[in-house]
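Undergrad: Kindly generate the corresponding structure for this input.
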Amino acid sequence: MYSLLIDHLSTAVLQLNRELCIEYLNPSAEMMLEVSRRRIYGQDLASAFNEDDASRSALLAAIESGHAFTKREAEITLTTGKTLLCDYNVTPVMGALNNTDSLLIELHPRDRMKRISQEDELIANHQTSKELIRGLAHEIKNPLGGIRGAAQLISRVFDDEGLKDYTQVIIEESDRLRDLVDRLLGPRQLPQYQALNIHRVIERVNQLISVESEGQITLVRDYDPSIPDIIGDESQLIQSVLNVMRNAMQALINQTDNDHKQITISTRTLRQFTIGAKRHRLVCRLSIVDNGPGIPENIMKTLFYPMVSGRPDGTGLGLSIAQSVIHQHNGIIECNSQPERTEFNILIPIETSVTG
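TA: The predicted structure follows:
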């Protein structure tokens, strides 16, 4: 009866005997530890995950003393090589002779909560920057229209062609500034949502990157062909993915000490995945990984802000626009970077409808 109840818990639960061999784990623990309970019953705890020797000693001490304990932010290594950050509670279970028969371990992953917190911050910062840009755009475009109109009127009054050249400069620079403000605001057209295959979007971008890079970069494809169609605006998604890929391409091309410039594009589905505060049944993850120099640490937190760029000739608009487009698709773009590995993950829910 009790095991049936524990099987339905979302918390990962394991039971160990006095020799730290696994007697039971629930389905949540199977998913978290990426193991099958049928295969590891009766085996040592190391068949599920490893931690340092001190932690193993603490488990044995809990068996002898009968005292429960909690460990915060423990790093456990799965048999797949993956490392998880988690909290866990250890509770001794007493037997008939008032001795500890087994240990009950409850695992609470922190990686997911940490990622959700980071996503919430990213979404809030992006929304704040959008509101700031909208207000700034309004304050710029109003007087800008007046300046342009005045320059046009003045050009009609003067007969001197030399003076008209000056007014034309005012008009052209006003138009250039207006276009820059429009680009800061992102896509001006409403998305045209339809069912589409994400790999068609990626392949179109790959064609463009191959042409622009002139064969200097190797593109590696690692697709999951079983991913269902997503609902999205194809042209906007192409532009968004292209902005991310182009950033990777330019970073690689500017790197003179790299003889094997490579971008790896992979797709996967994630089940019961949370984006921000909302949980989705199915999410498409598009990963773009390059082996370039990495992103400077001083701009990582502001990477998706407008006008932030790590290149002297960069406008700082590409990633900001890409993030805005993915937000319109209820998704998000995340980034992790270190030398020789920069990874952008574009996460888009696979749903039947999308709200702008």
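
Undergrad: C-alpha from now on. contacts and neighbour counts both.
TA: Noted.

Undergrad: can you give me the helices for the stretch 101-250 of the chain?
TA: Assigned by DSSP state H, counting those that start in this stretch, the helices in the stretch 101-250 of the chain fall at 111-157, 161-185, 198-213, 234-253.

Undergrad: Please identify the deepest-packed of those.
TA: helix 234-253 (a mean of 20; mean count of other C-alpha atoms under 10 Å).

Undergrad: Let's see this one next, to set against the first:
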Amino acid sequence: MPDNDNLHRLLLDNLTTATILLDGELRLEYMNPAAEMLLAISGQRSHGQFISELFTESPEALVSLRQAVAEAHPFTKREAQLTSLTGKTQTVDYAVTPVICRGQTLLLLEVYPRDRLLRITKEEAQLSKQETTKLLVRGLAHEIKNPLGGIRGAAQLLARELPDEALKDYTNVIIEEADRLRNLVDRMLGSNKLPSLVWTNVHEVLERVCSLVMAESEGRIVLVRDYDPSIPELMIDREQMIQAVLNIVRNAMQALTGQSDLRLGRIHLRTRTLRQFTIGHVRHRLVCRVEIIDNGPGIPAELQETMFYPMVSGRPDGTGLGLAITQNIISQHQGLIECESHSGHTRFSIYLPLDPGASSS
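TA: Presented below is the predicted three-dimensional model:
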């Protein structure tokens, strides 16, 4: 059995809560691996550094910490904006507990990231909406396709009984419109075929999309590639993934073509890997993030909550099916798609597991 000090260190090292220990002068005594990951620094190298050299918060925070040391008074702060040395700002809750040890007062900080919880909550709501939409669309499609089949069959029978060939133009219109509605419903439903997964380089997918978009835009839009070449191959359906990314990039292209000066239009394609990323209820050791960023006018605020629903479009001539199809494809790959948009900046982020077999709850 380890001695008490080693046992305590072992317990702290294996906590998923970011834990930081400061001395009475607010200098670092210890931080566990969860805190190192949160702040993106090494606890061993940062030992003895003043707290503001580890991260920054509001000026009042230092006053509260010094008061906690002087009065041995614990406190909790909600929704603090913590900025790490890398410049990344996170919303966190933290609890400060004074600890008397060998005649001196230490401060134990327990930091709880809120951004991840908020993102998971938003993601779960998005997935719930997606499932509800699927059920609604499938029920509606069933109710539409049954009478459409009857209308089409009746029109065909009527065409055979007409005495004048010229009158068949009218029955042909009925048949063609019934077929058009059936095809629209099928597109709303999306493909029922499971993805045909093969090991694929994600950059091959992006390059294929780039070549298609460059041909469509006749080279008038600048495409910027920012790839991480170390990303390993993924188990994906290549054709489906091309369709998913193409729908997003094509939307960006169409948004940019509405600008007065096309030469200023830029679409940025970026790939990166992320560690310990949660999708739904599953935490993955490693995921691939594909970002599609454009400098167009942005998505109207009133559409941002519903843009993944079928038949929702910001363009008069849009079908509103592209993003719904994209979300369905990404979901079939156990992935996630997110969007943030304002004037001059729209970013779609696609997250795909790199370790689907090693994921854990």
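
Undergrad: Quick TM-score on the pair, please.
TA: Counting by TM-score structural alignment, normalised by the length of structure 1, the TM-score of this superposition works out to 0.95. Behind it: 352 aligned residues with a C-alpha RMSD of 1.5 Å.

Undergrad: Let's have the helices of the stretch 101-250 of structure 1 in JSON lines, adding distance to residue 261 of structure 1.
TA: Converted to JSON lines, these look like this (distance: least, C-alpha to C-alpha, whole Å):
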{"stretch": "helix 111-157", "distance to residue 261 of structure 1": "29"}
{"stretch": "helix 161-185", "distance to residue 261 of structure 1": "30"}
{"stretch": "helix 198-213", "distance to residue 261 of structure 1": "11"}
{"stretch": "helix 234-253", "distance to residue 261 of structure 1": "6"}
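
Undergrad: Out of these, flag the one nearest residue 276 of structure 1.
TA: With C-alpha to C-alpha as the criterion, residue 276 of structure 1 lies closest to helix 111-157 of those, at 5.2 Å.

Undergrad: And residue 26 of structure 2, how far from residue 99 of structure 2?
TA: Relative to residue 99 of structure 2, residue 26 of structure 2 is positioned 13 Å away (C-alpha to C-alpha, to the nearest Å).

Undergrad: okay, and the common contacts of these two?
TA: residue 107 (C-alpha atoms under 8 Å, 6 or more residues apart in numbering).

Undergrad: tell me the contacts of the counterpart of residue 203 of structure 2 in structure 1?
TA: Here residue 203 of structure 2 is matched to residue 199 in structure 1, going by TM-score structural alignment. The contact partners of residue 199 of structure 1, by C-alpha under 8 Å, 6+ apart, come to residue 223.

Undergrad: Now with 10 Å, please.
TA: 205, 223-225, 227, 229, 266-267, 286 (C-alpha atoms under 10 Å, 6 or more residues apart in numbering).

Undergrad: Helix or strand: which one has residue 94 of structure 2?
TA: strand 89-101 (DSSP states H and E).

Undergrad: again but with residue 331 of structure 2, I slipped
TA: In the assignment (DSSP H and E), residue 331 of structure 2 maps to helix 322-332.

Undergrad: relative to helix 115-161, how tilted is the following helix or strand past that helix?
TA: Per DSSP H and E, helix 322-332 of structure 2 leads on to strand 336-342 as the next helix or strand towards the C-terminus. Taking axes from the mean of the first three to the mean of the last three C-alpha atoms, to 10 degrees, one finds strand 336-342 of structure 2 and helix 115-161 inclined to each other by 100 degrees.

Undergrad: Now the element after strand 336-342 of structure 2, going C-ward?
TA: strand 345-353.

Undergrad: Can you spell out the matching residue range in structure 1 for that next one?
TA: Going by TM-score structural alignment: strand 345-353 of structure 2 matches residues 341-349.

Undergrad: Check the mean deviation of that stretch from structure 2.
TA: By mean C-alpha distance after the TM-score superposition for structure 1, the fitted stretch 341-349 of structure 1 averages 0.9 Å away from its aligned residues in structure 2.

Undergrad: Report the buried residues of that stretch.
TA: Buried residues in stretch 341-349 of structure 1, counted by 16 or more other C-alpha atoms under 10 Å: 342-349.

Undergrad: so which of those residues comes closest to residue 7 of structure 1?
TA: residue 349 (27.7 Å).

Undergrad: And for the residue lying closest to that closest one once chain neighbours are set aside, the neighbour number?
TA: Leaving aside its chain neighbours, residue 349 of structure 1 sits nearest to residue 283 (4.2 Å; criterion: C-alpha to C-alpha, 6 or more residues apart in numbering). Each residue near residue 283 of structure 1 was counted by other C-alpha atoms under 10 Å, and the total is 25.

Undergrad: Name the helix or strand for residue 283 of structure 1, please.
TA: Secondary structure from DSSP H and E places residue 283 of structure 1 in strand 278-290.
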